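Engineer: Just the structure for this:
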Amino acid sequence: MCLIEFGQFSHETALRRRKFAYAIRMVTTQLRTHSASFTRTLACTCAISFVLVAASCAPTAASATSAVATPTTTPSSAAAGSLASPAVCPVPRAPTSVSSADRGTQPYDRDVWQTLLYHHAKIRRTVTMIDNGVSAVTESDDPAVATLIKDHALAMRDRMVEGRQVRVWDPVFKELFARHTHVKLAVELTEKGVRIVETGDDAETVRLLRSHASGVSDFVRVGSAAAQRETPYIND
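Structural biologist: Next up, the predicted model:
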């Protein structure tokens, strides 16, 4: 049955091609007396004919669909939360599943971070300067975003403890991670995010912690545009 249909399709295509070729010959014969516009008209005629022939050779939409099955994944609203699909990240399969990379790896942490940047307008953050450091509360009313905030905070705590840098091109981040043994971090999970207390045991570490906290607040306020800039140093 398939061979018969394919033969009929090929025969119809051949007939269409012959008809188009005949039409071109007729048009060009009539246009030879109009030499001034002959070349332009012939080019347009050939271009139109090429498009029509290509269309006649293409399989129908039903045939194309049956020939190549394109898998699609539509997560349920419960799985995806209220996160839209960012250009730089796949659609979440679950609130924290925004990456195909293994948890704890640089690609995974980057994907979570970029997703948070994309949804920065859903995040609120307050920073308080304390003795020897800062206290910051970062939260969201969106449960999916709140879960990502917690995921990111715990991942960054582990990275700081182990000295595994991120944003190595950013002087504030680079210097702060280089001094990770001088940093103390306490992460408390709240219902809608995290409360973090960061302290340093020397003046330079404290300055870097406060600069970092100010920079993160810029990320929350502005989004990706702020994340592409070096973090400014602050002196108090």
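Engineer: Going by C-alpha atoms from here, please, whenever you check contacts or count neighbours.
Structural biologist: Fine.
Engineer: which one's the longest helix in this protein?
Structural biologist: Taking DSSP state H as the criterion, the chain has its longest helix at helix 2-31.
Engineer: roughly how far out does the helix or strand following that one sit from the chain middle?
Structural biologist: Once the chain leaves helix 2-31, the next helix or strand it forms, by DSSP states H and E, is helix 35-57. How far helix 35-57 lies from its chain's middle: 41 Å, per CA atoms, centre = their mean, to the nearest Å.
Engineer: which secondary structure element contains Thr128?
Structural biologist: strand 123-130.
Engineer: can you give me the angle the helix or strand following that strand makes with strand 123-130?
Structural biologist: Going down the chain from strand 123-130, the next helix or strand is strand 133-140, by DSSP H and E. On the basis of axes from the mean of the first three to the mean of the last three CA atoms, to 10 degrees, strand 133-140 is oriented at 170 degrees to strand 123-130.
Engineer: Any idea how far strand 133-140 is from the middle of the chain?
Structural biologist: Counting by CA atoms, centre = their mean, strand 133-140 comes out at 26 Å from the chain centroid.
Engineer: Let's compare: structure for the following, please.
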Amino acid sequence: MRHGRDAQTIHQLFTYHDQIYRTVEEIPGGIRAVTESDNPEVAALIQSHVSQMYDRIAARQSIPMMGMSSTLSTMAQSENQYERQLRLTSKGIEVIETSDHPEMVAVIREHAQEVTQFAEQGMPAMMNGRMR
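Structural biologist: Reported below is the predicted structural model:
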């Protein structure tokens, strides 16, 4: 049941992608990303989604719609190779992901680009499947 609820949250975020803004900064060993919305309901969806995905990665649970990302599988399977920090903001969430492994840093940065495309394009980005 939770898997379906998580997938529903993802679909809602795609629907409201035009109300989401995102900045990604490359930092030593990874990224700092801030994803927010001026719409409180969309901000709550962002916060919920990121928290749910981090919980799933930590618990080694399946992730809904994993096939839409070329990096998510690697991130989920390599959860002990990178640090994840999240901080709720008043309009969304700040995420910092870093690693000491150069290959993992590349995956983290590529995933950040994928998520940015999802936020910018919405459903069309999802329909493209594995993006490169």
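Engineer: quick one: TM-score?
Structural biologist: Put the two chains on top of each other and the TM-score (TM-score structural alignment, normalised by the length of structure 2) is 0.91; 129 aligned residues with a CA RMSD of 1.3 Å.
Engineer: same for the longest helix of structure 1, what does it pack against?
Structural biologist: helix 35-57 (3 or more CA pairs under 8 Å, 6 or more residues apart in numbering; DSSP states H and E).
Engineer: what's next to the helix it packs on, contact-wise?
Structural biologist: With contact meaning CA atoms under 8 Å, 6 or more residues apart in numbering, helix 35-57 of structure 1 is reached by 13, 16-17, 20, 24, 28, 31-32.
Engineer: which residues of structure 2 fall in strands?
Structural biologist: Secondary structure of structure 2, counting by DSSP state E: strands at 21-27, 30-36, 83-89, 92-98.
Engineer: got a markdown table for these, with distance to Thr71 of structure 2 and mean neighbour count too?
Structural biologist: What follows is the strands of structure 2, written out as a markdown table (distance: least, CA to CA, whole Å; neighbours: other CA atoms under 10 Å):
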| stretch | distance to Thr71 of structure 2 | mean neighbour count |
| --- | --- | --- |
| strand 21-27 | 16 | 15 |
| strand 30-36 | 14 | 22 |
| strand 83-89 | 15 | 14 |
| strand 92-98 | 14 | 21 |
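Engineer: Could I get these in a markdown table, plus columns for distance to Ala76 of structure 2?
Structural biologist: Formatted as a markdown table, the strands of structure 2 follow (distance: least, CA to CA, whole Å):
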| stretch | distance to Ala76 of structure 2 |
| --- | --- |
| strand 21-27 | 20 |
| strand 30-36 | 16 |
| strand 83-89 | 12 |
| strand 92-98 | 13 |
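Engineer: Compare those and report which one is nearest to Gln47 of structure 2.
Structural biologist: strand 92-98 (5.6 Å; CA to CA).
Engineer: Report the distance from that closest one to the chain centre.
Structural biologist: That offset, for strand 92-98 of structure 2, works out to 9 Å (CA atoms, centre = their mean).
Engineer: If I take the longest helix of structure 1 and helix 35-57, what angle do their directions form?
Structural biologist: Using the same axes, to 10 degrees, helix 2-31 of structure 1 lies at 170 degrees relative to helix 35-57.
Engineer: How about helix 2-31 of structure 1, which residues are buried there?
Structural biologist: For helix 2-31 of structure 1, burial by neighbour count (16 or more other CA atoms under 10 Å) applies to 13, 16-17, 20, 28, 31.
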